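K.L.:
model the following, please.
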Amino acid sequence: MLLEVDRVTEPVDDLVAKLRRYTDWFELLAPKADANKEQAARGAAVHDFRLWSRIYPATGREGYVPLAFVFTGKTAAQRESRMRRLEQAARRYFAGKPYPGRDAGIMAVDYHQAVPVVVTELERITADPAGAAGAVWRRLGRGEWQTLTEALDNPDGDRLYAVQWEQARRRKAEREAAEREARRPVCTSCGAKFTDERWEYLLGRGASWGNESDGLCGPCADAASARAEAGRLARRRTEEAAARAAADPPEIRSRGVFGIGRRR
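P.N.:
Below is the predicted model:
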């Protein structure tokens, strides 16, 4: 952790400038780091290309190395006012950015390129029985006083994103399934919905849904096919019988009035 002790004597703008310089340093590339790969990296992977990660050990949390401001001196009201003004002026450096997907219900915050800033007062630490281990820290951007571990934690960061992303994925899948179900064809004969196999079969062969059988479910299509085949078989038999009758010689030739054939 980086530590700044402030006796409430310098302008708040100077504190913001310190935070800006820390941020600039955290964004420096490591020697021989590929700038193009760094630009394409997302989340925690971006830190692999930065100089600070070669000097400081991993924090185990999102973001850069935490920065703590310990205020002391003047009155409690003045120290409180100073913390509030610092919070307002330095938000761009510690607030993080919303993850994409707000319209899908994702409200998590991406802290990977933000400086976690915590503040406290020396007077508050000395008054607490637990000292610096007590609930004497406040993370800028939050309202409650917490222990240092709690203040540096990011419950609204990656953990929340993972949960909300899964929820959004599930809602999308359910919505797409409902929309697909609404498009599922219904048999024009019996009124039953098509099975996935029947629907995918017709889609797979590029059915235009203009043929009568395309509007039938599997069983009705099979029955219609069987009826059509029986009709074709019956017609073929009738045609074959007519062809044989036309090809056979007459059994009785034309005869005269008295049954005697004419002589030629």
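
K.L.:
okay, CA-based contacts and neighbour counts for the rest of this
P.N.:
Fine.

K.L.:
need the contact partners of stretch 169-188.
P.N.:
Under the contact criterion Cα atoms under 8 Å, 6 or more residues apart in numbering, stretch 169-188 has outside partners 192-194, 199, 215-217.

K.L.:
now swap in stretch 112-129 and tell me
P.N.:
For stretch 112-129, the surrounding residues in contact (Cα under 8 Å, 6+ apart) are 23, 43-44, 62-72, 79, 83, 93-96, 131-132, 134, 136-140, 151-152.

K.L.:
so the spatially closest residue to residue 104 that is not a sequence neighbour is in which element?
P.N.:
Sequence neighbours aside, residue 168 is the residue nearest to residue 104 in space, at 5.9 Å (criterion: Cα to Cα, 6 or more residues apart in numbering). Of the helices and strands defined by DSSP states H and E, residue 168 is found in helix 158-183.

K.L.:
next, the buried residues of that helix.
P.N.:
Going by neighbour count (16 or more other Cα atoms under 10 Å), the buried part of helix 158-183 is 158, 160-161, 164-165, 168.

K.L.:
which SSE is immediately downstream of it?
P.N.:
Heading towards the C-terminus - elements assigned by DSSP H and E - helix 158-183 is followed by helix 196-204.

K.L.:
the stretch 51-200 of the chain: strands as residue ranges?
P.N.:
With DSSP state E, counting those that start in this stretch applied, the stretch 51-200 of the chain shows strands at 67-71, 97-98, 109-110, 117-121, 138-139, listed in chain order.

K.L.:
next, the second sequence, to be compared with the first:
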Amino acid sequence: MWRMLRPEDRHDRCARDTLNALKETGMVRVERRLKSGHQLWVLTETGHKEAKGLLPRNVRISALCKQKYDTKGRPIPGQGYDEHAAAVTLTAAVLTGARFGTPLSWQTEIAHKLPYGYTQYADLTMRAPDAGVPVMLLEVDRVNEPVDDLTAKLRRYTDWFELLAPRADPAKERAARGAAVYDFRLWSRIYPATGHEGYVPVAFVFTGKTAAQRESRMQRLEQAARRYFAGESYPGRGTGITAVDYHQAVPVVVTELERITADQAGAAGEVWRRLGREEWQTLGEALDNADGDRLYLVQWRQAKRRQAGREAAQRQVCARCGAKFTDERWEYLLGRGRSWGDRTDELCGPCRDKHFARLEAERAAWRQAEEDAAREAAEAEERARKGRGLFRRRT
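P.N.:
Okay, here's the model as predicted:
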């Protein structure tokens, strides 16, 4: 509690003094002592009513944990809250202490109903837009859940993210590309835009057991759940494009409560790892898709320039004047295809025009020569005919 409400304090003295004062007024009581040695405090019925009146109406307060007594009237140590609930509370506390939202930025057990009858509940839902994380779902694991169960949670979250919004057109949703598809999905009507490609990010916070066991758990989850967070390759990998399309993927980050509390910067430090990456980063860096759309745009432009360079290098030169073909001439030949036996395909545009002009001049000269020869032959024939007529009259 003191990490959440007074993160600047180095110890919990102020929080303990406040709780003891509230205990004297009947607002809170000690539910039980945890294995860690910490006391678990809960609201009494009086405190529960008081909190309801103080909190905003849109903030959901947890159910009242009533005190139970044995047959002799002695209080029974509570069993309603356990180590998992304490770990969830501590997770919210350390993140709030790192300025990820405020104590009112958190909600627990938010339901995500699926059409096949299952409801996926998130341990925590964080909204911290001022810290660059508009929304994030958190799952806390004390290294006691099977990895298959953790993977199933990601599968169900993915199923929920893919649900159509009411009255959304399925045909338009199938035709949409990139972030445009979110407009047709139910989740975009409930959660704010994340600011990155992909669905709402999911964080797994591990705690308990040994560091080696926590590391093994993260690696096994990474292997088992790759289909849900890895994204897809953009087209053009053969042309040097290595960027990843994350628009239909769940950004998944992992951390450890022990790592957070040991880091001087707490949850604001480099204590987060994005599944699919090796390095530990800040939460903002981990959620950023440096190898996503931005990289694709850069690589696509580079690929276009390389293609243009290759085409320029392969571009034919004129067999007559030696000049390279212009873009217009080269694109015309590429689009039409080479003609078998057409020598003009070897000429640039100006030389081709000169070639056809010369051919036309030669044809015109040939036609003129034929006409002249025919006319001279006709004139000679006429003179010969007249000569023959004059000779006959003299005889």
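
K.L.:
coming back round to it: dump the contacts of stretch 169-188 of structure 1 to CSV, plus distance to residue 146 of structure 1 and neighbour count.
P.N.:
CSV is the format used below for the contacts of stretch 169-188 of structure 1 (distance: Cα to Cα, whole Å; neighbours: other Cα atoms under 10 Å):
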residue, distance to residue 146 of structure 1, neighbour count
192, 61, 14
193, 58, 17
194, 59, 18
199, 58, 18
215, 66, 19
216, 67, 25
217, 64, 23
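
K.L.:
which two of the residues you listed have the greatest separation?
P.N.:
Farthest-apart pair in those is 192 and 199; separation 12.3 Å (Cα to Cα).

K.L.:
what do we get in structure 1 for residue 230 of structure 2?
P.N.:
In the superposition onto structure 1, residue 230 of structure 2 corresponds to residue 95 when matched by TM-score structural alignment.

K.L.:
ok, its match touching residue 142?
P.N.:
No - Residue 95 of structure 1 lies out of contact with residue 142 (Cα atoms under 8 Å); the separation is 10.0 Å.

K.L.:
what about those two, which has more around it?
P.N.:
Set side by side, residue 95 of structure 1 and residue 142 show unequal neighbour counts under other Cα atoms under 10 Å, the larger going to residue 95 at 19 against 11.

K.L.:
run through the residues that contact that one.
P.N.:
With contacts defined as Cα under 8 Å, 6+ apart, residue 95 of structure 1 is in contact with 111, 114, 141.

K.L.:
again, 10 Å this time
P.N.:
Each residue near residue 95 of structure 1 by Cα atoms under 10 Å, 6 or more residues apart in numbering is listed here: 87, 109-111, 113-117, 140-141.

K.L.:
and residue 100 of structure 1, how close does it get to residue 165 of structure 1?
P.N.:
Noted for residue 100 of structure 1: a distance of 10 Å to residue 165 of structure 1, by Cα to Cα, to the nearest Å.

K.L.:
intersection of neighbour lists for those two?
P.N.:
Shared between the contact lists of residue 100 of structure 1 and residue 165 (criterion: Cα under 10 Å, 6+ apart) are residues 106-108.

K.L.:
quick revisit: among the contacts of residue 95 of structure 1, which recur in structure 2?
P.N.:
Among the contacts of residue 95 of structure 1, those whose aligned partners also touch in structure 2, counting by both residues aligned by TM-score structural alignment, their matches' Cα atoms under 10 Å, are 87, 109-111, 113-117, 140-141.

K.L.:
what's the burial count for the aligned partner of residue 251 of structure 2 in structure 1?
P.N.:
Correspondence of residue 251 of structure 2 to structure 1, assessed by TM-score structural alignment: residue 116. Counted with other Cα under 10 Å, the neighbours of residue 116 of structure 1 add up to 27.

K.L.:
quick one: residue 116 of structure 1 and residue 59 of structure 1, what's the gap?
P.N.:
The spacing between residue 116 of structure 1 and residue 59 of structure 1, counted by Cα to Cα, is 11 Å.

K.L.:
quickly list what's touching both of these two.
P.N.:
In contact with both residue 116 of structure 1 and residue 59: 1, 65-66, using Cα under 10 Å, 6+ apart.

K.L.:
using PyMOL, define a selection of the buried residues within those.
P.N.:
What follows is the PyMOL syntax for the buried subset of those, where burial is set by 16+ other Cα under 10 Å:
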select buried, resi 65+66
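
K.L.:
redo the shared contacts of residue 116 and residue 59 of structure 1 as CSV? Include distance to residue 36 of structure 1.
P.N.:
Below are these laid out as CSV (distance: Cα to Cα, whole Å):
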residue, distance to residue 36 of structure 1
1, 29
65, 24
66, 27
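
K.L.:
tell me which residue is most central in structure 1.
P.N.:
Of all residues in structure 1, the one closest to the mean position by Cα atoms, centre = their mean is residue 169, 4.9 Å from it.

K.L.:
cool, thanks, talk later.
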